[in-house]
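Visitor: need a structure here:
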Amino acid sequence: MNYWQSKAYEKRVRKFMQKTLYLFASGRLRRKENTVCVETEEQVKYFPVENIRDIYVFGEVDLNKKLLEFFHQHEIILHFFDYHGHYIGSFYPREHYNSGYMVLKQAEHYLDAEKRLFLARQFVAGSLANIIQVLRYYANRGKEIAHYLEAIDEFNRSGLASCHTIEELMAIEGNARNYYYESFNVILEGCPFVIDGRSKRPPADPLNALISFGNSLVYTKMLTEIYKTHLDPRIGFLHATNFRRFTLNLDMAEIFKPILADRVLFSLVGKRMIGPNDFERHGGGVFLKEQGRRTYVEEFEAKLQSTFYHRRLKRNVSYQTCLRLELYKLEKHLIRRRSLYTLCEPLVIGRM
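Guide: All right, here's what the predicted structure looks like:
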């Protein structure tokens, strides 16, 4: 029996087929034998634990230590969000795949200025390549965004090569994203929303609220996937490793935000699936209401499960699978098993 017929392969396939559980209603979360029981005022539901990848908690949920022990045994992360959908933290169980060797390699590449700059450049190059891919998609559908596309392409082709520090890389990415966010008004022309620059804390308008919410989902998705690898999420390369709890997920998310969060935003707003009534203003900021968040995560999960042709593997893979594959590429680069020239090469895709 070869590997493809083995139980190890079957177990790995099941891991990739696990689903995310989103909890919006308030209630209680507890263990019931080998299931996760969700109790609300309206209903009681049971979810087999082996089918759960991670859990997103938006409502007020009660749970106990016994349940957290259960989640630790089954490698399940919980991500918590506040009333307005802001990410506030995660239950990140003790790692099952700890590797002192990998931690040393991550630290080595962080402390060596040349190695860190190389990796940081790959993250930014991946981000810009996918931004360009998104813009080309809409340019091919008649959107007048050639000016923005040319400017960002110039940053990608010549700007990155001239960077000699992390700060210069961050500046290049920031300038490119300013052009990118300006293009939103052209892509979404005729829609009820406009964006006047990026604002985060708090978001100043509905589009900024959607960007922030989508980015938070990508950050936490990457954190879940990092947990399933030998990588340490505390050691990033583009974002400084300091007193912040996690940084590597922020690095990896730069690659995926354009093709996950932004594409979902364009789809929801362009198809009028989310409108003005899905937002509320509070404390000078604009936030998604619960129904808007529900609509967003449904579209977001659909995007994760959709597939594209992976040029290196020569087969279709889902975006969810690709999150993990990119982490494996980083692992191989750190331990010198494979040279990493373009971190996000498979994601520069032709079909959106």
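
Visitor: okay, CA-based contacts and neighbour counts for the rest of this
Guide: Noted.

Visitor: which parts of the stretch 51-200 of the chain are helices?
Guide: With helices called from DSSP state H, counting those that start in this stretch, the stretch 51-200 of the chain shows them at 65-73, 100-111, 113-139, 146-154, 166-187.

Visitor: ok, residues contacting the last one?
Guide: Contacts to helix 166-187, defined as CA atoms under 8 Å, 6 or more residues apart in numbering, come from residues 117, 120-121, 124, 128, 131, 138, 143-145, 148, 151-152, 155, 159-160, 163, 193-198, 238, 266.

Visitor: now do it against helix 146-154, angle only.
Guide: Angle, helix 166-187 to helix 146-154, by axes from the mean of the first three to the mean of the last three CA atoms, to 10 degrees: 160 degrees.

Visitor: just checking, next helix/strand downstream of helix 166-187?
Guide: Following the chain from helix 166-187 toward its C-terminal end, the next helix or strand by DSSP states H and E is helix 206-227.

Visitor: remind me what that next one packs against, helices and strands.
Guide: When contacts are defined as 3 or more CA pairs under 8 Å, 6 or more residues apart in numbering; DSSP states H and E, helix 206-227 packs onto helix 248-256, helix 263-270, strand 285-288, helix 319-334.

Visitor: a markdown table for these, including distance to L188 and mean neighbour count?
Guide: As requested, these are arranged in a markdown table below (distance: least, CA to CA, whole Å; neighbours: other CA atoms under 10 Å):
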| stretch | distance to L188 | mean neighbour count |
| --- | --- | --- |
| helix 248-256 | 21 | 25 |
| helix 263-270 | 6 | 19 |
| strand 285-288 | 18 | 22 |
| helix 319-334 | 24 | 19 |
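
Visitor: would you reformat the ones you listed as TSV and include distance to A171?
Guide: Converted to TSV, these look like this (distance: least, CA to CA, whole Å):
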stretch	distance to A171
helix 248-256	14
helix 263-270	24
strand 285-288	26
helix 319-334	24
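
Visitor: here is a second sequence; please produce its structure as well for comparison:
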Amino acid sequence: MKKLLNTLYVTTENASLRKDGENLVAEVEGVERVRVPLHMLASVAVFGAIFISPALMAACAGAGITIVMLDRNGRFQARVEGPVTGNVLLRRAQYRASERPDEIVRSIVIGKIANQRSVLMRSLRDYGPDFSEADRAALTVATERLARIIRRVELADEGLDALRGSEGEAASLYFSVFDHLIRSPDEEMRWKGRSRRPPLDPVNALLSFLYTLLTHDCRSACESVGLDPAVGFLHRDRPGRPSLALDLMEEMRPVLADRLALSLINRRQLRAKDFETRDGGSVMMSDDARKLVLTAWQERKKDERLHPFLEEKAPLGLTPYLQAQMLAGHLRGDLDAYPPWFWK
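Guide: Modelled structure (predicted):
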């Protein structure tokens, strides 16, 4: 089993990162704050104006450690990485499959909708006594409709456009009842619908931030097994878009991102005061809130679950790698189909 290495997140404005021997050293105003051996790192993610020494960049590139640069909102800006690796035969198989991706897309869509349904059902179980009759009724109807969409996707001989339509229908239904899952006393924390660039309320700001973190992990997973993260199946190709990473994260978003966001809100670890509204209406997290979310994200990735296909326990943080590995196995012909990941 692959070892779950660490991602170092640097959020302190004007911090500096340098190499010292075989260690990464983080300093703030000349004072050392963190020292991490390079062999323990899988990646480094920096937020905002952070200095990174050329020697550290070279060392990370040589060791296969990706450096990701994000703005203060968590929006992607750039990546620094070493030579691209990958099996050319595998990538050719990936490119051929992208021309006829229906069955891979079917698996991805089934996995995503099933996990969205599991999030709703788990919330009904966890918060059932606290829900109003209207909440319970709305969530019950949504879970039943999602089950019907799953059966339709499984059994119907749908083409690619129809599969994408079913995925969009399920997402619309799932987010239409998302507000019922939020138990915060703050009116500002209510769900009013998805807004992305920029996020216009605290919940969207939190989700967008978590989705950025998950996209980074999925992209790294694709590259680690030799796949091209830019050529996907469900998401259409677009310059600069990591389409395959976005495909891979679809099954995991409800569990790794949405459920973590709900936990932080419902446990009142995040409140309305932890978010700031900027000119133009965009909303972003405060520095302290961002650190809290990053800590919770790292802890969440350590949770172990039984992988339903491999029948082995593995940390949730390894799920992107395991799914990328199985997708590569399917493209090579080792697996008859791509097995989606189901949260149980």
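
Visitor: circling back to that earlier point, winner for burial among the helices of the stretch 51-200 of structure 1?
Guide: Highest mean neighbour count among the helices of the stretch 51-200 of structure 1 (mean count of other CA atoms under 10 Å): helix 113-139, with a mean of 21.

Visitor: output the contacting helices and strands for that helix.
Guide: Checking 3+ CA pairs under 8 Å, 6+ apart, helix 113-139 of structure 1 ends up next to helix 100-111, helix 146-154, helix 166-187, helix 248-256.

Visitor: recalculate using a threshold of 10 Å.
Guide: The contact analysis (3 or more CA pairs under 10 Å, 6 or more residues apart in numbering; DSSP states H and E) places helix 113-139 of structure 1 against helix 100-111, helix 146-154, helix 166-187, helix 248-256, helix 319-334.

Visitor: circling back to that earlier point, H109 of structure 1: which of the helices and strands packed on helix 206-227 of structure 1 is closest?
Guide: Proximity to H109 of structure 1 (CA to CA) singles out helix 319-334 among those, at 7.5 Å.

Visitor: which residues does R92 of structure 2 contact?
Guide: Counting by CA atoms under 10 Å, 6 or more residues apart in numbering, R92 of structure 2 touches 98, 227-228, 331-332.

Visitor: need the counterpart of it in structure 1.
Guide: In structure 1, the residue paired with R92 of structure 2 is L104, using TM-score structural alignment.

Visitor: how close does the spatially most central residue of structure 1 sit to I166 of structure 1?
Guide: With distances taken as CA atoms, centre = their mean, V218 lies nearest the centre of structure 1, 1.9 Å away. Applying CA to CA, to the nearest Å, the value for V218 of structure 1 to I166 of structure 1 is 22 Å.

Visitor: now swap in E75 of structure 1 and tell me
Guide: With CA to CA as the criterion, E75 of structure 1 and I166 of structure 1 are 34 Å apart.

Visitor: same deal with L149 of structure 1?
Guide: 24 Å.

Visitor: so which strand or helix has A314 of structure 2?
Guide: strand 313-315.

Visitor: which residues in structure 1 does that strand align to?
Guide: Counting by TM-score structural alignment, strand 313-315 of structure 2 sits on residues 316-318 of structure 1.

Visitor: what about that stretch, distance to the chain center?
Guide: 17 Å (CA atoms, centre = their mean, to the nearest Å).

Visitor: now stretch 260-269 of structure 2
Guide: For stretch 260-269 of structure 2, the distance to the chain centre is 17 Å (CA atoms, centre = their mean).

Visitor: where in structure 1 does it fall?
Guide: By TM-score structural alignment, stretch 260-269 of structure 2 lines up with residues 264-273 in structure 1.

Visitor: what's next to that stretch, contact-wise?
Guide: Counting by CA under 10 Å, 6+ apart, 184, 187-193, 207, 210-211, 213-214, 257-258, 262, 274-276, 292, 295-303 sit against stretch 264-273 of structure 1.

Visitor: please repeat the previous calculation with a cut-off of 6 Å.
Guide: Under the criterion CA atoms under 6 Å, 6 or more residues apart in numbering, residues I274 lie in contact with stretch 264-273 of structure 1.

Visitor: what of stretch 321-331 of structure 2?
Guide: Applying CA under 6 Å, 6+ apart, the contact partners of stretch 321-331 of structure 2 are 93, 221-222, 335, 337-338.

Visitor: check these against P54 of structure 2 and report the nearest one.
Guide: Nearest member of the contacts of stretch 321-331 of structure 2 to P54 of structure 2, counting by CA to CA, is A221, at 25.3 Å.

Visitor: tell me which residues touch the closest one, please.
Guide: 320-321.

Visitor: what's it aligned with over in structure 1?
Guide: Using TM-score structural alignment, A221 of structure 2 sits opposite E225 in structure 1.

Visitor: tally of neighbours for S43 of structure 2?
Guide: Residues lying near S43 of structure 2 (other CA atoms under 10 Å) number 21.

Visitor: and E299 of structure 1, how far from L260 of structure 1?
Guide: 10 Å.

Visitor: repeat that for Q122 of structure 1.
Guide: 19 Å.
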